[in-house]
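>>> sequence? don't have it. structure:
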C-alpha cells in the first residue's frame, strides 16, 4: 500500500512511519509515572529515545490516564518548560503534549514544533487560537471528556465511523478558527472514552482515516486493551504496562502498514526497527 504524501510545514518528510517517543514529566502517568519527573532525568530520557530512533520526542506534564485529576497550569509549566528547552537546544524535535493554551504557547516559544492536544482544542477555549498563531502542526485527537469521566462516555454503535465523523467536525472547528488545514494531524484517541473492543475496531480500520486527507498519529503504546489481551490465563490479571512493549511494537507496525504518519510509544527501539521493516517491504512491493 503506497503511503500518501504527508507533508507538514516545519517538519521533515519521512519516507516511513515516524516514531514519537514519550517523556512523561509526571508522578502519576499510567505506565511510567515518576520515573522522569526530575527535569534532568527527563532530558536524559528524551536524548536516549532520540538516540534509539525517535524522530519526535513528546513531552507532557499532566497525566491523561483514565481517572486522572488535573494539575495546575503553573505546575504543568514548571514541569515541562525546562525539558522542552534543553531537548530543543540539543537538536531534538519536540512536541508538547498539553491541553492548555498557555503551556502550548510557552513550549512553542521554547522550541517545540508540534502541539499535541489530546482534547483537540476542546479543553481550553484559548487553545485553537494559540495553535493558529503558532503556525506549528496541531494534533486533533478524538476526545469526549476529561480523564476523570472518560470511561462513562464510551458508547458507540459504529465506533470507526462515529470517531472519524467526530474528528472531522472538530477539524472543521479548528480550521474555521484559523488553524491552517495543512497543519492538522488527526488521532483516533485509542483508550480515550473507548472500550477494549472499540480500540481493536479502530486499529483494524485505520485505512478508513484516509477520507480525512490528513496525517494520522496512532498512540497504542502500553494501553489497557493490550494489557487485557495479554492477561495471565490463570488469574485473568492484565499484563503490567511495562510488559506490553512487544505488543505495542506489533500494533505500531500494523498502524504503519495502514498508512499512519506516526506512532507514539514509550519504548522506542523495537518500534523504530519495526517501522523500518514495514517501509522496506512496502518499497519492494511498489
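Structure received. A quick note: this is a predicted structure, and the numbers were derived from the prediction, not measured.
>>> only C-alpha atoms from now on, for both contacts and neighbour counts.
OK.
>>> check contacts around residue 123.
99-100, 146 (CA atoms under 8 Å, 6 or more residues apart in numbering).
>>> need the helices for the chain, in chain order.
39-51, 73-89, 101-109, 127-134, 159-176, 196-203, 224-229, 245-257, 269-285 (DSSP state H).
>>> from the contact counts, what lies against the fifth one?
It refers to helix 159-176. Packing partners of helix 159-176 (3 or more CA pairs under 8 Å, 6 or more residues apart in numbering; DSSP states H and E): strand 138-141, helix 196-203.
>>> buried stuff in it?
159-160, 163-164, 166-168, 170-171, 173-175 (16 or more other CA atoms under 10 Å).
>>> nearest to residue 202 among these?
residue 160 (5.5 Å; CA to CA).
>>> these two touch, right, that closest one and residue 203?
No. Taking contacts as CA atoms under 8 Å, residue 160 lies outside contact range of residue 203: 9.1 Å.
>>> re the thing from before, counting neighbours, which of the contacts of residue 123 comes out on top?
Within the contacts of residue 123, most neighbours by other CA atoms under 10 Å means residue 99, with 25 neighbours.
>>> re earlier: next, format the helices and strands packed on helix 159-176 as JSON lines and append distance to residue 248 and mean neighbour count.
Converted to JSON lines, these look like this (distance: least, CA to CA, whole Å; neighbours: other CA atoms under 10 Å):
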{"stretch": "strand 138-141", "distance to residue 248": "19", "mean neighbour count": "27"}
{"stretch": "helix 196-203", "distance to residue 248": "12", "mean neighbour count": "18"}
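>>> alright, now check it against this:
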C-alpha cells in the first residue's frame, strides 16, 4: 500500500486526498475556472493548504460525450502548468490525468510523479511501457469504450465480476511492463448507469481482494446530482457522504474538487476507527 513518488514514499494505508485541478474549458464542474497560470497557482496553493496530498492535473475532459482534444492541444494546455507548478511548489506531488503516453512522458520528465489513466492503457498501447520505464505509480480506471461513447457500454451480467476480471488482466499487463505501484479506480460514472454506480460503491470492498490500493472519484458526479435532480454545484454534501462510505468500504485515496471537506471525512473516519 506504499507508493514511491519521486523518491518519497506515501503510505496509502492511511487514506489520502487528491485534489482535482482541471485546466480544461469544458469540465463538468470547474471547466474554464482555471484559465491562467495565476488562477492555477492560486487554486493549487489553496488545495495544498487545505491538506491535499496529491494534485491531479488534467487537460482533457473525460466527462460523457466530451469533445475530442488532439494530443498537441492537450500538451499545449498541460506542459506550461506542470512546469510552473513544480517550480513554484518544489515538494508538490503531481499526478497527470491523461490516457496518452506522450503526454505522460513529457509531464513526468518535467517533474510530475504519477500517471492517472482513465483507459488503463487501452487507448494508447504505449502507456504502460512508458509508466514502467519511468518507474512511476500508475492509476488504472475501469471504463469501456472512449469518453465519447462510454455510456453505450453499460450492459453487464455482473458489473463487479466484470470489473474484477478487467483489473486482473490489466494488472497482469502492468506487471509485464515493470510497473511496481498500481492503484485501481472503479470509474464511477464511466460506462455505468446510475444504479450500477451505487452497486459498485456498495461492493467496493470486494476490490481489496486484488491486493492493491483503491482510488474513489465521486466528487460532484452525476450519480449524486441526478439522483437528487439538482446540479454539480449542489452536490458537495452528497459527495462527502459517498466519500465517507468509500472510506468505510476500503478506499485508500479520494479524488475531489473540495479538499477541505474530504480531509475532514478522512480525519473523522480515522478518529472513529483508530481504536
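Structure's in. What do you need? Since the model is a prediction, treat every value here as computed from it, not as a measurement.
>>> contacting residues around residue 4 of the second structure?
10, 136-137, 181.
>>> give the equivalent position in the first structure for it.
Residue pairing (TM-score structural alignment): residue 4 of the second structure is matched to residue 9 of the first structure.
>>> which residues does stretch 88-97 of the second structure contact?
The contact list for stretch 88-97 of the second structure (CA under 8 Å, 6+ apart) reads 5, 53-60, 82, 85-86, 104, 107, 111-118.
>>> I should have written stretch 187-195 of the first structure there, sorry.
Residues contacting stretch 187-195 of the first structure (CA under 8 Å, 6+ apart): 66, 118, 139-145, 147, 150-155, 163-164, 167, 199, 202, 216-220, 223-225.
>>> give me the number of residues near the closest residue to residue 126 of the first structure other than its chain neighbours?
Closest residue to residue 126 of the first structure apart from its sequence neighbours, by CA to CA, 6 or more residues apart in numbering: residue 101 at 5.5 Å. Residues near residue 101 of the first structure, counting by other CA under 10 Å, number 22.
>>> residue 101 of the first structure and residue 119 touch, don't they?
No. Judged on CA under 8 Å, residue 101 of the first structure makes no contact with residue 119 at a distance of 11.6 Å.
>>> ends of stretch 24-33 of the first structure, what's the gap?
7 Å (CA to CA, to the nearest Å).
>>> should've said stretch 180-187 of the second structure
Note: stretch 180-187 of the second structure ends 21 Å apart using CA to CA.
>>> which of the contacts of residue 4 of the second structure are buried?
Here, 16+ other CA under 10 Å leaves 136-137, 181 buried among the contacts of residue 4 of the second structure.
>>> any chance of the residues you listed in CSV, plus distance to residue 33 of the second structure?
Formatted as CSV, those follow (distance: CA to CA, whole Å):
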residue, distance to residue 33 of the second structure
136, 29
137, 28
181, 32
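>>> now residue 143 of the first structure: how far from residue 91 of the first structure?
31 Å.
>>> can you check residue 271 of the first structure too?
22 Å.
>>> aligned partner of residue 16 of the second structure in the first structure?
If you follow residue 16 of the second structure across to the first structure using TM-score structural alignment, you land on residue 18.
>>> report the contact partners of the nearest residue to that match once chain neighbours are set aside.
Excluding the flanking residues, the one nearest residue 18 of the first structure by CA to CA, 6+ apart is residue 262, at 4.3 Å. By CA under 8 Å, 6+ apart, the residues touching residue 262 of the first structure are 17-20, 216-218, 256.
>>> longest strand anywhere in the second structure?
Taking DSSP state E as the criterion, the second structure has its longest strand at strand 16-22.
>>> what's the angle between that strand and helix 259-273?
160 degrees (axes from the mean of the first three to the mean of the last three CA atoms, to 10 degrees).
>>> now do strand 16-22 of the second structure: distance to the chain's middle.
In terms of CA atoms, centre = their mean, to the nearest Å, the centre of strand 16-22 of the second structure is found 8 Å from the chain centre.
>>> list the buried residues for that strand?
Counting neighbours by 16+ other CA under 10 Å, the buried set in strand 16-22 of the second structure is 16-22.
>>> wait, which of those residues is closest to residue 258 of the second structure?
When those are compared against residue 258 of the second structure (criterion: CA to CA), the nearest one is residue 19, at 7.3 Å.
>>> tally of neighbours for the nearest residue to that closest one once chain neighbours are set aside?
Excluding its sequence neighbours, the residue lying closest to residue 19 of the second structure (CA to CA, 6+ apart) is residue 55, at 4.8 Å. Using other CA under 10 Å, residue 55 of the second structure has 24 neighbouring residues.
>>> which position in the first structure aligns with residue 55 of the second structure?
Using TM-score structural alignment, residue 55 of the second structure lines up with residue 57 in the first structure.
>>> got the contact list for that match?
20-23, 46, 49-50, 92-95.
>>> switch the cut-off to 7 Å
20-23, 46, 93-95 (CA atoms under 7 Å, 6 or more residues apart in numbering).
>>> before we move on, the earlier item: between the buried residues of helix 159-176 of the first structure, which is nearest residue 73 of the first structure?
residue 174 (22.4 Å).
>>> and the closest residue to that closest one other than its chain neighbours, how many neighbours?
Among residues not flanking residue 174 of the first structure along the chain, residue 128 sits closest, at 6.0 Å (CA to CA, 6+ apart). Neighbour count of residue 128 of the first structure, defined by other CA under 10 Å: 25.
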